[in-house]
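Q: With the input below, show me the fold.
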Amino acid sequence: MTSHPYDALTPERVMDAVESLGYLCDARVFPLNSYENRVYQIGIEDQLPLIGKFYRPDRWSRQAIQEEHDFLAELAADDIPVVAPLQINGDSLFYSDPFSFALFPRRGGQAPELADDDDLELVGRWLGRLHQTGAGKSFIHRPHMNPTNDMAAAREQVLASDLMPEDYRSNYSALTTQLLELTEARMQTVSASSLRLHGDLHPGNLLLRDEVLYMVDFDDCVQGPAMQDIWMLLSGNEQEQRQQLLVIKEGYEMFRPFPARELPLIEVLRTLRIVRYAAWLCSRWHDPAFPVAFPWADSHRYWSEHILLLREQIAALQEDPIELPHY
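A: From the prediction side, this is the model:
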């Protein structure tokens, strides 16, 4: 098995990197749940522990990571509850060959109960404020979402990989070709916004602590439509999702107009996530952590279920998009 740069990221290397910034570690280094990067809780002598994030080499440029940090600093300055990286002598991004890394204050908490309208309305409020700040300027080095192009690139990544069993390849190719056509047709009907976003705002990236709701993990922040930060908060059938959207809208519109014209993008963005997740597994399979964490990813069962999801998304994209009542 070929080695991976993370194989060399030992606890000693982590502590050396942190101590190079003037901290004294107490030898307690605990890995946290993260596959794309490596994240650790690091004990500090006579201080609270810190969180160290070591970015995957060659994924983002240093300019792109710095834009993430600058966005977080801007949000924090606007009193939006995010966890921004620590500034040390005016810098937030550091280097320990071959890793860029950053340190963050530790924040605990629990996921909000999105079935509770009060929690969901609170998420809507924070999203409205986040997007208000996000609309102030554009990313230069971070990705700009283009669902059709992004889906096509993910499709090619899967087809170029040998992770998918050969007997699914023809079916996958035909289904994703149809999905690309449906996606492009749907995109032609929507005038979407383009602003700086969290980009991956599923409930696991929301932490409720002492009645403050933190939005965490901006590693996938992008320039794109506001709906990208909304649709992953939805669950259940269409009627339930419509009610959830109304609650989010109530909080969101305290700060900016709700992007109702982007509702047709929900199934486009859901499809994109499904296709990109499979591509992500394919692209990371050389990382020794992935076969251990996702042992089913090369199985017939996984790809059979993936093909079924693609068929369901074809049906969803052929239906009328969800709408909200007009008052």
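Q: Please count neighbours and contacts with C-alpha atoms only from this point.
A: Fine.
Q: tell me what the helix or strand where Ala315 lies is packed against?
A: Ala315 is part of helix 300-318 when elements are defined by DSSP states H and E. On a contact count with 3 or more C-alpha pairs under 8 Å, 6 or more residues apart in numbering; DSSP states H and E, helix 300-318 meets helix 169-187, helix 265-283.
Q: would you turn those into CSV with distance to Val292 and mean neighbour count?
A: Putting the helices and strands packed on helix 300-318 into CSV (distance: least, C-alpha to C-alpha, whole Å; neighbours: other C-alpha atoms under 10 Å) gives the following:
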stretch, distance to Val292, mean neighbour count
helix 169-187, 24, 16
helix 265-283, 12, 20
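Q: Out of those helices, flag the one nearest His306.
A: helix 265-283 (8.0 Å; C-alpha to C-alpha).
Q: Show me what the closest one is in contact with.
A: 147, 150-151, 154-155, 157-158, 161-163, 183, 186-187, 190, 227-228, 231, 290, 297, 309-310, 313, 316-317, 321 (C-alpha atoms under 8 Å, 6 or more residues apart in numbering).
Q: Second chain to compare with the first, below:
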Amino acid sequence: MNNSAFSFQTLTPELILDSLAVIGIYVDSGLTALNSYENRVYQFSDENRTRYVVKYYRPHRWDKLQIIEEHQFTQQLVQADIPAIAPTTINNNTVHEYQGYLFTLFPSVGARQYEIDNLEQFDSVATMLGRIHQIGAKQPFEHRPTIGLQEYLYQPQEILLSNAIVPNKIQTDLKIILRNLIKTVEQYWHNDWQPIRLHADCHPGNILWHDKAIIVDFDDARNGPAIQDIWMLLNGDQQQQRIQLSSFIELYEEFFPFNHDQLILIEPLRAMRIVHHLAWIIERWQDPAFPRAFPWLTDIDFWQQQLKQFNQQIEAIKAPPLQLLSIM
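A: As a prediction, the model looks like this:
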């Protein structure tokens, strides 16, 4: 696909105002751009002083059915009294279209950023995720993909090895080390897990706090193993992560059983995320926002460090997986 198809060149302030007016929303404040590279997201107040967030989806990434599935999932969570941010329904629709752009309106929620070292907040997230996965396991996504090697390693490998951004001096080493990383992941990756609907990008930046944890931004939602929504919340050295994970799973399992065989997938999933993230940046490079945000991508020093990280990740995958603390 031509990368220009992924751009937002025609998404002008005038187009945004016109698109909102079509669904009966009239902006009475400025449009404040929020931090989002994949989509374009703006906060504003309407003529009734109601605060909204509007998201314009990157063209050709998700189709309308896939976006609707995301919205249906978050609506199911809200109906179960789980603190997630669901889209606003207007004229019986949550997905609207204007001049080639799909867009959605959300309520603007005031909250603080999640604190990774706050035990009360950590426990709240564990309970919330157990409840989310309880709902997510009731049926899989039909139109959204399932986490796997094709999307997260094989396709990114092709992108990384066929672009002009990687310095010439690095390309041979990149090809060898990346191939070794993928072979190592293949050895430890297994599909012996129930695919459930996931948030799939559950890092601390997608969690807010307002007397309880609130999960936001289901844009990457897809089917996959439950551990995908858990491992990115762990931090510190291995012993600290063992303590965190043990406490987390104890609360999580009050609502949904955890398959301990998925612990071996943590480091393969980390490797997949690293490789996929690099390819994602390269694939979006013609979007002016990406060279501004990731200027180091063309530096040879960055790629040399990246090769070291790949080798370190190979060793991490081969090491014994993270285990829960024994209960006496």
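Q: circling back: now, of the contacts of helix 265-283 of the first structure, which are buried?
A: 147, 151, 154-155, 157-158, 163, 183, 186-187, 227-228, 231, 290, 297, 310, 313, 316-317 (16 or more other C-alpha atoms under 10 Å).
Q: Now do the same contact list for the equivalent of Ile85 of the second structure over in the first structure.
A: Aligned by TM-score structural alignment, Ile85 of the second structure pairs with Val83 of the first structure. Going by C-alpha under 8 Å, 6+ apart, Val83 of the first structure touches Leu72, Ala76, Phe104, Pro105, Arg107, Tyr214, Met215, Val216.
Q: can we see that at 10 Å?
A: 69, 72-73, 75-76, 104-107, 214-218 (C-alpha atoms under 10 Å, 6 or more residues apart in numbering).
Q: Equivalent analysis for Gly134 of the first structure, please.
A: Contacts of Gly134 of the first structure (C-alpha under 10 Å, 6+ apart): Phe71, Glu74, Leu75, Leu127, Gly128, Ser194, Leu195, Arg196, Leu197, His198, Gln223, Ala226.
Q: that's a strand at Leu105 of the second structure, yeah?
A: Yes: under DSSP: H, G, I helix; E, B strand; the rest coil, Leu105 of the second structure falls within a strand.
Q: Am I right that it is in contact with Tyr57?
A: No: in this structure Leu105 of the second structure lies outside contact range of Tyr57 using C-alpha atoms under 10 Å: 11.3 Å.
Q: Would you state the strands of the stretch 1-150 of the first structure in chain order?
A: 25-31, 38-44, 47-54, 94-96, 99-105 (DSSP state E, counting those that start in this stretch).
Q: Could I get these in a markdown table, plus columns for distance to Val275 of the first structure?
A: As requested, the strands of the stretch 1-150 of the first structure are arranged in a markdown table below (distance: least, C-alpha to C-alpha, whole Å):
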| stretch | distance to Val275 of the first structure |
| --- | --- |
| strand 25-31 | 29 |
| strand 38-44 | 24 |
| strand 47-54 | 26 |
| strand 94-96 | 33 |
| strand 99-105 | 28 |
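Q: What's the match for Asp118 of the first structure in the second structure?
A: Asp118 of the first structure maps onto Glu120 in the second structure, by TM-score structural alignment.
Q: I figured that match hits Lys212, correct?
A: Yes: Glu120 of the second structure lies in contact with Lys212 (C-alpha under 10 Å); the separation is 8.8 Å.
Q: which one of the two has more residues nearby?
A: Lys212 (17 against 13; other C-alpha atoms under 10 Å).
Q: Against His71 of the second structure, how distant is the more buried one?
A: To His71 of the second structure, Lys212 of the second structure is 22 Å away according to C-alpha to C-alpha, to the nearest Å.
Q: Among the contacts of Val83 of the first structure, name the buried ones.
A: His69, Leu72, Ala73, Leu75, Phe104, Tyr214, Met215, Val216, Asp217, Phe218.
Q: And stretch 69-86 of the second structure, how far out from the chain middle?
A: 16 Å (C-alpha atoms, centre = their mean, to the nearest Å).
Q: same check, this time on stretch 52-70 of the first structure
A: The answer for stretch 52-70 of the first structure is 14 Å, by C-alpha atoms, centre = their mean.
Q: Any buried residues in it, and which?
A: 52-56, 60, 62, 64-69.
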